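Undergrad: structure for the following, please:
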Amino acid sequence: MSNSENPIEKTIMFSTDLTARCDRPMDRACRLAKTLPAKLVICHVLEHGQYGKEAVAAATADIEMHLASCEMDAEIIIQRGDIVAKIIETAESVGADLIVAGVARVGKLGDLVIGTPLERIIHHSPIPVLIVKNRAFTDYDLLVAATDFSAPSAYAIKQATQIFAGLPIHIVNAFHVPFEGFLHSDKLTEEFRTEQYLQMVKFVEQLRLTGSGAPKVSHIIEYGSTSTVVLDEIKDLNSNLTVIGTHGTGGFRANMFGSMARSLIDYIPTDILAVRQKPK
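TA: The predicted structure follows:
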């Protein structure tokens, strides 16, 4: 995905709390800045009571040391105040196309996100958030996107293909047969599969991912739970980045796609690009 000869058109902002596991999102942010290519901005928000010059100098030195190991230049911004508000405010002020963030510890991603500043950033940021869980050993080379054919999932896919221009995208839909406990039959399942397939074809057409530079698009319809189907596709295709859309009103809505987004964040082991659809 290297575009080192292309002019820098994008801006990535990495939000760091300077804890031990921030090396993973830091390395990913640096790698993306080199390969997209993009300008890199690093933002750290000082905790309450650490607003002195010494705290600013220490945070700046810590970031500069890691940048030196990455052989990367970046704009460093140290903020004071509410973590979530300052991260979003800074990302908007620098014109960021992507916010890169990490998780606090190894484990289920949902356990690490729910109720944390990262959850609130995902809910409220108008800018896509890349949640980095894994080490950046390789570039991203394939996007796997979950969809229920909703507007938020369509918006997420379009944003992903703009940020990661040129990468192929594999769109996944999982389905169940309504009232299958009472109506289950192989014939009925195949009828629903056909119906879902036709919806997928229409959905992909409406994305309008065509023309010069358009990504290669593939798609699949499978019977089963969304998390299981998406995970199977990730394993089969050896993908390391999953795309999901979220609703931006008070957290993940308790509807089909909101529940799906939360389940994927909790269950999928890859890095995740979470995209919130802007309110109309």
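
Undergrad: when you work out contacts or count neighbours from here on, use the C-alpha atoms and nothing else.
TA: Noted.

Undergrad: going along the chain, name the strands of the chain.
TA: Using DSSP state E, the strands of the chain run over 10-15, 38-46, 75-80, 98-102, 129-132, 143-146, 169-175, 217-223, 241-246, 271-276.

Undergrad: just the buried positions in the third one, please.
TA: Counting neighbours by 16 or more other Cα atoms under 10 Å, one finds that the buried residues in strand 75-80 are 76, 77, 78, 79, 80.

Undergrad: from those residues, which two are the most distant?
TA: 76 and 80 (13.5 Å; Cα to Cα).

Undergrad: returning to what we had before: dump the buried residues of strand 75-80 to a markdown table, plus distance to residue 120.
TA: Converted to a markdown table, the buried residues of strand 75-80 look like this (distance: Cα to Cα, whole Å):
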| residue | distance to residue 120 |
| --- | --- |
| 76 | 23 |
| 77 | 21 |
| 78 | 20 |
| 79 | 18 |
| 80 | 18 |
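
Undergrad: tell me how far stretch 36-55 lies from the chain's centre.
TA: 22 Å (Cα atoms, centre = their mean, to the nearest Å).

Undergrad: ok, now stretch 217-232?
TA: Using Cα atoms, centre = their mean, the offset of stretch 217-232 from its chain centre is 18 Å.

Undergrad: got it, and stretch 144-152?
TA: 13 Å.

Undergrad: how about stretch 42-56?
TA: Taking mean C-alpha positions (Cα atoms, centre = their mean), stretch 42-56 and its chain are 27 Å apart.

Undergrad: mind listing what the nearest residue to residue 90 once chain neighbours are set aside touches?
TA: Distances taken as Cα to Cα, 6 or more residues apart in numbering place residue 43 nearest to residue 90, at 7.7 Å, with adjacent residues excluded. Residues in contact with residue 43 (Cα atoms under 8 Å, 6 or more residues apart in numbering) are 13, 14, 15, 16, 76, 77, 78, 79, 87, 90.

Undergrad: before we compare anything, build this one as well:
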Amino acid sequence: MTAPILVATDLSGRDDRAIDRAAMMARSRGATLVVVHAVRPGSRLAGKPDEAEAALRAAMPDGLEDGLTVELLSPEGYPPDEITELADEVGAQLIVTGVARYNDIGDYFLGTAVDFIIRHAHVPVLVVKQRPHAPYTRIVAGSDLSGTSAQALGYAGQLLPQAAIRLIHGWSVPFAGWQKSKHVAKEVEEGAQESLDAFIASDLIAPEVKTRITAMLVEGSPEKTIRAAIAEWPADLLVLGSQGHTAMHRAFLGSTAENLLGSAPIDTLIVPPSGE
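TA: Purely as a prediction, here's the structure:
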């Protein structure tokens, strides 16, 4: 049986995008959709489970249950904790969430709850920014050529088996201000290309996923090269891998992923290492 997809909502209208996207993905995968609104202790719905369930049901988009099994849950507790714990309890394959808000210049504010979920979830988290109109068909994936980035790529390829993938690996000359010789840059670029070719050829990536990858070596920082790829190619999903958990059980995203989560104009999938 296909594992369920869990979507979190605070009952605001801005979460319709996340719910619609989660429902679209659940239908395509034959999965149950679990919609969660965690009731904060001390809020107006605290201690009123029937009213909380009614409020959650009233906030659902029309036609949500057409051709889809939907489970509505309204546990009481600190929302980020409840959402990540419920994802583990129901065996969710994916957590879907929206952003807290966004502005006219394309910057997105995730909010404390979304940030917590991304850093503590044991399953991939999809942050929905755009209103969904069709399944994802074009993926931009940033890669540092590590096993973690290969896992993220593999998950995205399995989740979206029809999507084309543009894999971006940025390279730059160390201490570029000191390195004036063109042959140094050429050697660094050639080494980066060899590493990228070896990564694509390795067993880290499934053969079926490889057939859909266009690998691109681009000069510049990871953030710069990924932004450029999104601007030049009409991708609808960005895929990034997190670097696991520290002793305090917080996922290390790195500055590139954190910045892109807030500024990339497209939906973003964060994939933790397997076994976390």
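
Undergrad: please state their TM-score.
TA: Remark: TM-score between the superposed chains equals 0.87 [TM-score structural alignment, normalised by the length of structure 2]; 267 aligned residues with a Cα RMSD of 2.4 Å.

Undergrad: returning to that earlier point: tell me the one of the contacts of residue 43 of structure 1 nearest residue 26 of structure 1?
TA: Nearest member of the contacts of residue 43 of structure 1 to residue 26 of structure 1, counting by Cα to Cα, is residue 14, at 6.9 Å.

Undergrad: how near is the counterpart of that closest one in structure 2 to residue 125 of structure 2?
TA: In structure 2, residue 14 of structure 1 lines up with residue 7, judged by TM-score structural alignment. As judged by Cα to Cα, to the nearest Å, residue 7 of structure 2 and residue 125 of structure 2 stand 10 Å apart.

Undergrad: so what sits against both of those two?
TA: Common contacts of residue 7 of structure 2 and residue 125, defined by Cα under 8 Å, 6+ apart, comprise 95, 96, 97.

Undergrad: re earlier: now the strands of structure 1 as TSV including distance to residue 62 of structure 1?
TA: Listed next are the strands of structure 1 as TSV, based on distance: least, Cα to Cα, whole Å:
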stretch	distance to residue 62 of structure 1
strand 10-15	14
strand 38-46	11
strand 75-80	11
strand 98-102	17
strand 129-132	20
strand 143-146	32
strand 169-175	36
strand 217-223	41
strand 241-246	28
strand 271-276	25
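
Undergrad: those: which one's closest to residue 21 of structure 1?
TA: strand 98-102 (7.5 Å).

Undergrad: which secondary structure elements does that closest one sit against?
TA: For strand 98-102 of structure 1, the packing partners by 3 or more Cα pairs under 8 Å, 6 or more residues apart in numbering; DSSP states H and E come out as strand 10-15, helix 23-35, strand 129-132.

Undergrad: need the counterpart of residue 147 of structure 2 in structure 1.
TA: Checking TM-score structural alignment: residue 147 of structure 2 goes with residue 151.

Undergrad: hang on, the earlier thing: residue 7 and residue 125 of structure 2: which is more packed in?
TA: The residue with more neighbours, out of residue 7 of structure 2 and residue 125, is residue 7; 28 against 23, by other Cα atoms under 10 Å.

Undergrad: look up the closest residue to that one, ignoring the ones flanking it.
TA: For residue 7 of structure 2, the spatially nearest residue (Cα to Cα, 6+ apart) is residue 96, at 4.5 Å.

Undergrad: map the one you found across to structure 1 for me.
TA: Counting by TM-score structural alignment, residue 96 of structure 2 corresponds to residue 100 in structure 1.

Undergrad: give me every residue that touches that match.
TA: 12, 13, 14, 15, 25, 29, 129, 130, 131, 132.

Undergrad: neighbours of residue 101 of structure 1, how many?
TA: 24.

Undergrad: that one and residue 16 touch, don't they?
TA: Yes. With contact defined as Cα atoms under 8 Å, residue 101 of structure 1 reaches residue 16; the gap is 6.9 Å.

Undergrad: so where is stretch 219-227 of structure 1 in structure 2?
TA: Under TM-score structural alignment, stretch 219-227 of structure 1 corresponds to residues 215-223 of structure 2.

Undergrad: which parts of the stretch 101-250 of structure 1 are helices?
TA: For the stretch 101-250 of structure 1, helices defined by DSSP state H, counting those that start in this stretch occupy the ranges 109-113, 117-124, 151-163, 180-183, 186-207, 226-237.

Undergrad: please identify which of those helices is closest to residue 213 of structure 1.
TA: When the helices of the stretch 101-250 of structure 1 are compared by Cα to Cα, helix 151-163 sits nearest residue 213 of structure 1, at 10.2 Å.

Undergrad: what does the closest one rub up against?
TA: Helix 151-163 of structure 1 has contacts (Cα under 8 Å, 6+ apart) with 97-98, 128, 145-147, 167, 169, 203, 207, 215, 243-247, 273-277.
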